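>>> Could you work out the structure for the sequence below:
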Amino acid sequence: MTTSTPPGISRATLSNPADLIASLPYLLGFRPEESLVLLGHRVPGTTIGLMLRADLPPRELQAQQAEALIPRFDDPEHNGVTAVIVGGSADEHGPPHRTLAAELERCLARHNLRLFHGLWTPEVERGAPWSCYRDPDCCGVLPDPRETVLAAATTEAGFVVFRSREELAAVLEPRSPEAIARRAALLESAPEPLCGPGRSASDVLDAAVTELRAAFLRHRRGEGPPDDDQAVRLAHALMLTPIRDACLALAVPPHTSLTREAEEVWLTLVRELPPPHRAEAALYLGYTALMRGEGALAGMALANAVEADPEHLVAQLLQTAWNIGTDPVKLTGLADLSTAADLGLSPPPEPGKEEPGAGRRSGPPRG
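So this is what the prediction gives:
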C-alpha cells in the first residue's frame, strides 16, 4: 500500500539521518513498520516533496516495486530521493534488504535522479540502531521521535500521529454497521426529505444549509453522532452542488480552528453515512486533510470516497492529485470561498462560549 504526503505545513530541513528517520511518524501520520519510505527532495535545496510508503516486497518483486515507485519522482520539481527501509535485522555484512536498496539506486539513476541517502532501521523507536547502505561508518541510534523538531511543529499544528497505519485506517470504519444498514434502507425507500410540495430549489438549499449548520452545532455541543433522521437529511444535503462547493471552501485557509472542526465533522459523517452518500463526506475529509498536510488521512479518505461512489469525478480527481504528490497550494481553486460566504455555512460560536477548536486537537472523534 502506498501513502503519499505532500507537506502542508512549514517543516524543518532534515539533513541529519537519525532525525530524519525519527521524524517519519510525523511526516506520514503513523509509525511505519516493515516499510519502504521514499522522500522526494524538491528543487532547489532539500525541501521534502512527494513522500511514498509501501510494504516491503518479497525479493522476487523488489525490482518491480522500484520500477513502480521511482518514476513518480521523475518531474521538474524533484532532483533526488532519500530512501528509508524499516524492518529486518542487520548481520555481519550490514543492514538487511541490500538488494532492494540496490534496485532503488539503479532505477533512480535511469531516471537521472540522485539517491541522497539510503537508510535502514529495524523500527522507529528511541534507541533503535540505524545505518546507511553506502557508508558503514554512517550509523548510530535513533533519538526519541517525540523530541524531534518536526514532532513539535506537527503537534503544534494539531496533527495526530497513530501507532500504525491500521490504527489510522480504523478511524474511518463505521461506528455502527447496524445504523449504516438502517440508513441505507431509508435512503433507498424514502423520498428526499428536503424536498416537498411547493418547495423551490432555493428552499431546498436553505434546508440543506440548516441541516449542515445543525450538524456543526451538535458537534460543538458534544451531542454525539446524528440519529437516523438527521443522517438521512444530511446525506441528501451533502449531494447538492452548492453545498459541496461551500464544504470544500471550509478547508481554506488550512490550520484554523474552523478547518479542524470541519475535519472532525466530516470524519463523523464518513462513519455515519452509507454509500454512495458517504462519498461526499469522505471527499470533504480528504480535501481538508490534504490542505492541512495530513497526507495519510487524506489518501485513505479519498480512497474511501471512490470506493463508496466509483463514478465520483471530483473524488477521482483529488485521488489522482494525491497519488502524484501535487502541492496542495495548486488545489485551492476547488474551494469556492464566495459560495461558503453567501450561504453563511460557518455557524457562529454559541453566546458566552469560547470559539470551539481554538485549542490543540487531541485526536479524531471515535464515537
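>>> alpha carbons only for contacts and neighbour counts from here, please
Fine.
>>> Doesn't residue 81 lie inside a strand?
Yes: residue state for residue 81 (DSSP: H, G, I helix; E, B strand; the rest coil) corresponds to a strand.
>>> OK, contacts around it?
38, 39, 40, 41, 73, 113, 114, 115, 116, 117 (C-alpha atoms under 8 Å, 6 or more residues apart in numbering).
>>> Regarding the closest residue to it other than its chain neighbours, what is its secondary structure?
Excluding the flanking residues, the one nearest residue 81 by C-alpha to C-alpha, 6 or more residues apart in numbering is residue 40, at 4.5 Å. For residue 40, the assignment made with three-state DSSP gives strand.
>>> if I look at residue 40, how far off is residue 7?
Residue 40 is 11 Å from residue 7, where distance means C-alpha to C-alpha, to the nearest Å.
>>> what about the two, which has more around it?
residue 40 (30 against 24; other C-alpha atoms under 10 Å).
>>> My guess is the more buried one contacts residue 82. True?
Yes: assessed by C-alpha atoms under 8 Å, residue 40 is found in contact with residue 82 at 6.5 Å.
>>> Residue 188 and residue 204: what is the separation?
From residue 188 to residue 204 the distance is 19 Å (C-alpha to C-alpha).
>>> Check residue 296 too.
For residue 296, the distance to residue 204 - C-alpha to C-alpha - is 35 Å.
>>> From the neighbour counts alone, determine which of these two ranks first.
Just comparing residue 296 and residue 204: by other C-alpha under 10 Å the higher neighbour count belongs to residue 296, 26 against 17.
>>> contacting residues around the residue nearest to residue 81?
48, 49, 50, 51, 73, 78, 79, 80, 81, 82.
>>> quick one: the last one and residue 113 touch, right?
I take that to be residue 82. No: contact status for residue 82 versus residue 113: not in contact, 10.6 Å apart, counting by C-alpha under 8 Å.
>>> Second chain to compare with the first, below:
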Amino acid sequence: MTQTPHIPHATLFTLGDVFASIPGLLGYYPQESTILLALERDADTGAILLGPVLRADLPQTAEAAVFALEHCTADTFGFLGLVVSRIPTSELVAEAIDELSAARDLDGLPLLDACWHLSEIATGTPYTMLFGPTPAELHSAGLPRDWVSGIVPSVMAQPTMGPLLAQGALPELSREHTRAFFDHDPAVAPRITTRELADVYRRGYRLVDKLDSEPIMVKAAVERARETLRAASARPLVGEGAKQAHLPAPREDLEHVAVILSRSPLRDCLFSVVLEAPLPAAAVLATIARSYEGVIRANALSLWAVAAVRMRLSSWACAALACAQEEIEEHSLSAILAQLLMCGEHDTLLATAAESSNTLWKEGFGA
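You can find the predicted model right below:
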C-alpha cells in the first residue's frame, strides 16, 4: 500500500480536480488500484480539506479500508473511494467494489460516502460513480452533477504537480518505477565491495568510540561530512536530471559521508545541513543509498526523505522511507519519519529534524 500525507497549501475546486491531483500526490500513475481519500474539516475555517490518501492493489482493498479507519484523525469526517482499472468487469474489480461498499466505521455506518471508477487517471478520462448519493440527494446537498459522472481535467494543471514540475520531473508510470529510483545502480553510483563496506562501518564505530576521548577530532570528521553535503554538485531531486553519470562529490568524500551515516550519533548531526542545502545534500545521499547496504543505505534514504519534504515532494519522501524499511525492517528513524508524514506533520518533521540536529551539534561539540 502507498500512503500520502495531506496536500499542503493547494486548492482543488471540483471533484475532477481531486482525481487529477492524485498522480502528483502519489508521485506516480496508479493502475489496477483502490484509492481512499480522507476528507477533513478545518476547525478554524470550516473548509473541507483533502487529508491523507491511501492506495492499494485491488486484492488489498479490504485491508486498505481497515487501515484507513484505524488511522483516521479527529478531523476526518468521511472518505471517498476510487477504483482504477482498465478492466471494469473483472472479478477483482467486483470484489473491490463489494469490499468498499461493505466497509463500516466504528458506528456501523458506511465508511465511504461515495465511490467512482476510472480506467486510468489521465487528462480527459471519464469517471462514473459506482455508489453514493442519488442525484436528488446531490441536488439537495448543493453538489454539482459532475459528482455522478464527468471528465478528469488537466493533470498537469493541478497544484500537486507544482513541486514535481519545479524539478523538471513528471509522475512515474508506476509505484515500482518510483521505488526503482533508489535501486543500486553502478551507472550513477560506485559499486562498493564487501571489504570496503566492512571498513566503512568499522571507521564509524571507531569515531563513536572516541566521542568522549577525542571530541575535537570527531567534530572535524562530522564537519567534513556536513561540508560535503553543502558543497556537492546540486541536481534535481527527482526526474531524469537527478541521475547523472558524474558523481556529485569526490568518491573519498562520499565514502566519508557514508562513515558518518553508519552510526546514529554522527548521522543526526547532518539533518540541519540537509534542510539548509536540500539539493546538493540529496544528490550525495541518493548516490550513497544506491552504493551501500544496511544501516548506511537506510540512513541515507531517511535523510534524503527529509530533503524531499523540504522541497514539497512528500510522496517521494514516503517512497524513500519505504525503501529504508525494506532495507532494515526495524529501522527506527525511517519508521518515525514515516509516521509523521502519514499524520500530515510536515512542519513538525522539519522542525524536529532541525532542532535535534542543531542541539546535538551544539551540545555534543560545543559548536
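>>> Once they're superposed, what TM-score comes out?
The TM-score (TM-score structural alignment, normalised by the length of the first structure) is 0.75; 330 aligned residues with a C-alpha RMSD of 3.7 Å.
>>> rewinding a little: greatest separation within the contacts of residue 81 of the first structure: which pair is it?
73 and 117 (15.2 Å; C-alpha to C-alpha).
>>> ok, those two, which is more surrounded?
Neighbours per residue (other C-alpha under 10 Å) separate residue 73 of the first structure from residue 117, with residue 73 holding more: 26 against 19.
>>> contacting residues around that one?
40, 50, 80, 81.
>>> Just to confirm, what residue in the second structure is aligned with the third one?
Under the alignment by TM-score structural alignment, residue 80 of the first structure pairs with residue 78 in the second structure.
>>> ok, now how distant is that match from residue 66 of the second structure?
Applying C-alpha to C-alpha to residue 78 of the second structure and residue 66 of the second structure gives a distance of 14 Å.
>>> same question, residue 50 of the second structure
19 Å.
>>> quick one, which of these two is more surrounded?
residue 50 (22 against 14).
>>> secondary structure element for the more buried one?
strand 48-57 (DSSP states H and E).
>>> Give me the helices and strands touching the following helix or strand past that strand, please.
For strand 48-57 of the second structure, the succeeding helix or strand toward the C-terminus, using DSSP H and E, is helix 61-70. The elements that helix 61-70 of the second structure packs onto, with contact taken as 3 or more C-alpha pairs under 8 Å, 6 or more residues apart in numbering; DSSP states H and E, are strand 33-41, strand 48-57, helix 91-102.
>>> For helix 61-70 of the second structure, which outside residues touch it?
1, 34, 36, 54, 55, 56, 96, 99, 100, 103, 105, 111.
>>> Save the contacts of residue 81 of the first structure as JSON lines, and put in distance to residue 329 of the first structure too.
Formatted as JSON lines, the contacts of residue 81 of the first structure follow (distance: C-alpha to C-alpha, whole Å):
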{"residue": "38", "distance to residue 329 of the first structure": "22"}
{"residue": "39", "distance to residue 329 of the first structure": "19"}
{"residue": "40", "distance to residue 329 of the first structure": "18"}
{"residue": "41", "distance to residue 329 of the first structure": "18"}
{"residue": "73", "distance to residue 329 of the first structure": "19"}
{"residue": "113", "distance to residue 329 of the first structure": "25"}
{"residue": "114", "distance to residue 329 of the first structure": "26"}
{"residue": "115", "distance to residue 329 of the first structure": "27"}
{"residue": "116", "distance to residue 329 of the first structure": "26"}
{"residue": "117", "distance to residue 329 of the first structure": "28"}
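>>> Shared with the second structure, which of those?
Compared against the second structure with both residues aligned by TM-score structural alignment, their matches' C-alpha atoms under 8 Å, those retain 38, 39, 40, 41, 114, 115, 116, 117.
>>> So which of those residues wins on neighbours?
That'd be residue 40 among these, by other C-alpha under 10 Å, with 30 neighbours.
>>> Counting residues, name the longest helix you see in the first structure.
Ranked by residue count under DSSP state H, the longest helix found in the first structure is helix 201-221.
>>> what comes up buried for that one?
The neighbour-count check on helix 201-221 of the first structure (16 or more other C-alpha atoms under 10 Å) flags 204-205, 207-217, 219-220 as buried.
>>> Would you check which pair of the residues you listed lies furthest apart?
Longest span within the buried residues of helix 201-221 of the first structure, C-alpha to C-alpha: 204 and 220, 24.6 Å.
>>> quick one: which helix or strand includes residue 140 of the first structure?
strand 139-141.
>>> Between residue 82 and residue 113 of the first structure, which has more neighbouring residues?
Higher neighbour count among residue 82 of the first structure and residue 113: residue 113, with 22 against 19, using other C-alpha under 10 Å.
>>> Look at the closest residue to that one other than its chain neighbours and say how many residues are nearby.
Counting by C-alpha to C-alpha, 6+ apart, residue 113 of the first structure lies nearest to residue 80, which is 4.7 Å off, once chain neighbours are set aside. Per other C-alpha under 10 Å, the neighbour tally for residue 80 of the first structure reads 26.
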